[in-house]
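Novice: Got a predicted structure here, sequence first:
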Amino acid sequence: MPTRLTPVRSRKLGDLVIQQIQEKISLGVFAPGSKIPTEPTLMAQLGVGRSTVREAVRVLVSAGLLEVRQGDGTYVLERPSGHEPLEYRLRRAKAEEIREVRRILEVETVRLAAANRSAADIETMRECLEKKQAAHAAGDAHGYVTADIAFHTAVATASGNGLLADLYRSFCMVFQDFLDTLIADRGVNQYQHRIHTGLLTAIVDKDPEAAVRFALEAMDRTTNDAQALAAR
């Protein structure tokens, strides 16, 4: 298994550096108790600056995955503390794990939203769908994805469960880069507008069963698109 890291090219350099180091730890490439590459080596392999590497190491130390030994180097902890931030744990999860957990969250989120939504929630969701359509018409793929995530976040907020909404937002932070790539490659699929309009109608009508059907259809369609992209 290769030990080298891959250069990153993104405005979110710190997150991608953290993700790569976490993946090496998770796969055992950077084994418990072992010393990770030196700061200059990480800078060269990742193609980033010293400050980015230091910030990534600082975050992973705070997460209980690494330990800095002054004058010696940085080591993978033998027994991780279990304080790894959820966002970073999600970023190194397998695609199938993400899909399974998201499915569980999505079903209960839309069910609760249909039961608990307020007039303000409905207005926010409608505005998000309008922004999605405007971004689509303007050919703004990133704006489309941003509005799409805002819509799903608004649905989570409408559930009335603050903890559930926070968990969903953590998932959305991971989805953003993936959806940007998917939309850029495959374009905006017309079924999305039909499904999300149907989902909003079900929530407005306080119809949890219909809301769940639309949510599951949206996830299945996205999964199919992702698999088609991966197969290319």
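Specialist: That came in fine, so what should we check first?

Novice: make it CA atoms for all contacts and neighbour counts henceforth
Specialist: OK.

Novice: ranges for the helices of this structure?
Specialist: With helices called from DSSP state H, the chain shows them at 13-27, 39-46, 50-62, 86-91, 95-116, 119-138, 141-158, 162-186, 191-204, 208-231.

Novice: so of these, which one's packed in deepest?
Specialist: Mean neighbour count, computed with mean count of other Cα atoms under 10 Å, is highest for helix 141-158 among these, reaching a mean of 23.

Novice: Name the nearest residue to the residue nearest to the spatial centre of the chain, ignoring sequence neighbours.
Specialist: Centroid-nearest residue in the chain, with Cα atoms, centre = their mean: Val174, separated by 1.1 Å. Distance criterion Cα to Cα, 6 or more residues apart in numbering; nearest residue to Val174, sequence neighbours excluded, is Arg91 at 6.2 Å.

Novice: Same check on Cys172?
Specialist: Sequence neighbours aside, Ile149 is the residue nearest to Cys172 in space, at 6.5 Å (criterion: Cα to Cα, 6+ apart).

Novice: Equivalent analysis for Lys206, please.
Specialist: Residue nearest to Lys206 in three dimensions, not counting chain neighbours: Ala114, with 4.5 Å by Cα to Cα, 6+ apart.

Novice: thinking again about what came up before, distance of the residue nearest to Val174 relative to Tyr168?
Specialist: 14 Å (Cα to Cα, to the nearest Å).

Novice: here's the one I want to compare it with:
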Amino acid sequence: MSLTDMAIARIRELIRAGALPPGSRLPPERQLAAELGLSRNPMREAVKALVVARVLEVRRGDGTYVTSLTPGVLLGNLAGTVELLTGDTLVELIQTRRLLEPAATELAAARIDDATLAELARHLDAMRASRHSPEQFNLHDAAFHRTVAAATGNETLVTLLEGIAGRTLRARVRRGTVDGGAADRAVAEHEAIHRALAARDVPLARAAALMHVTTTENWLRTHLRRPEDGDRATTPAGTARVAL
């Protein structure tokens, strides 16, 4: 373990132990380094790394603080990492969504209120009205799913689903440009989810969400295999990846 890694581990341990709770200010760099028995250079690098990881935040002219450490903060950079995924890894991403989204929809069915159902209905109306505009259609598609996730009241689940939505949203946009019937099918699938949620039918809500995500997964698998112009790129090693 390098000295910087050691400094990171020790700061994290202070946070886990409650010595540096969320929102607290770190001691001055010299003091903290002395308390942990490390020199200032690795301590400075450790702080920089923890700032990038959103564990710490620097407030100019005020000092360095522990963040709120909420899922939205700590997992908020997931989308940027997910954007780097290519090729068959995209199928793994959809598989992950297939595990999470039906569970989220199931939980939402037990907790959703009338105001949220009305919001989902508005997104459905917007999707119907924008069938011929893939970008607008998919913006409301994504908003529909964010609203369902938010109805769970589970911030960690919301953040994870939002983290993978950016990449899958781009997949849905691409799907809308190559498959003329995709919008109609997507509307029907979202209507089924909305009906199940409105009925507070937990098993049906899970099944409707599973069918919807499985449709996307099946399309992506076919898309990866199909060597159409503009749909596929090849790496130097000959491995196909989707260019979305």
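Specialist: Received, thanks. The structure displayed is predicted, hence computed values, not measured ones.

Novice: wait, isn't the residue nearest to the centre of structure 1 in contact with Ala93?
Specialist: No - counting by Cα atoms under 8 Å, Ala93 is not a contact partner of Val174 of structure 1; they are 10.2 Å apart.

Novice: Structure 2: which residue goes with the residue nearest to Cys172 of structure 1?
Specialist: Aligned by TM-score structural alignment, Ile149 of structure 1 pairs with Ala142 of structure 2.

Novice: Thr197 of structure 1 pairs with which position in structure 2?
Specialist: So, by TM-score structural alignment, Thr197 of structure 1 is matched to Glu191.

Novice: Distance-wise, check the residue nearest to its match when sequence neighbours are not counted relative to Ala33 of structure 2.
Specialist: In space, not counting the residues next to it along the chain, Glu191 of structure 2 is nearest to Leu124; the distance is 7.3 Å by Cα to Cα, 6+ apart. Noted for Leu124 of structure 2: a distance of 55 Å to Ala33 of structure 2, by Cα to Cα.

Novice: do Asp125 of structure 2 as well
Specialist: 58 Å.

Novice: Next: Ala198 of structure 2.
Specialist: 56 Å.

Novice: Quick check: which element contains the residue lying farthest from the centre of structure 2?
Specialist: In structure 2, Ala34 marks the outermost C-alpha relative to the chain mean, sitting 39.0 Å out by Cα atoms, centre = their mean. Here Ala34 of structure 2 sits within helix 29-36, counting by DSSP states H and E.

Novice: I'd like to know which elements that helix is packed against.
Specialist: Here helix 29-36 of structure 2 touches helix 40-52, going by 3 or more Cα pairs under 8 Å, 6 or more residues apart in numbering; DSSP states H and E.

Novice: Moving C-terminal from the helix it packs on, which element do we reach first?
Specialist: From helix 40-52 of structure 2, the next helix or strand downstream (DSSP H and E) is strand 56-59.

Novice: Relative to structure 1, what is the average displacement of stretch 163-172 of structure 2?
Specialist: Once the two are superposed, stretch 163-172 of structure 2 sits an average of 1.7 Å from its aligned residues in structure 1 (mean Cα distance after the TM-score superposition for structure 1).

Novice: What residues in structure 1 pair up with that stretch?
Specialist: The aligned range for stretch 163-172 of structure 2 is 170-179, by TM-score structural alignment.

Novice: what's the offset of that stretch from the middle of its chain?
Specialist: Centroid separation for stretch 170-179 of structure 1 versus its chain: 3 Å, with Cα atoms, centre = their mean, to the nearest Å.

Novice: cool, stretch 181-200 of structure 2 as well?
Specialist: On Cα atoms, centre = their mean, the centre of stretch 181-200 of structure 2 falls 22 Å from that of its chain.

Novice: just stretch 97-114 of structure 2 next, same as before
Specialist: 15 Å.

Novice: what stretch of structure 1 does that stretch fall on?
Specialist: The aligned range for stretch 97-114 of structure 2 is 102-119, by TM-score structural alignment.

Novice: which other residues reach that stretch?
Specialist: Outside stretch 102-119 of structure 1, the residues that touch it by Cα atoms under 8 Å, 6 or more residues apart in numbering are 155-160, 164, 168, 171, 202-209, 211-212, 215-216, 219.

Novice: and if we set it to 6 Å?
Specialist: Residues outside stretch 102-119 of structure 1 that contact it (Cα atoms under 6 Å, 6 or more residues apart in numbering): 156, 158-159, 203, 206-208, 211-212.

Novice: and if you look at stretch 163-180 of structure 1?
Specialist: So stretch 163-180 of structure 1 is in contact with 87, 156-157, going by Cα under 6 Å, 6+ apart.

Novice: Next: stretch 222-232 of structure 1.
Specialist: By Cα under 6 Å, 6+ apart, stretch 222-232 of structure 1 touches no other residue.
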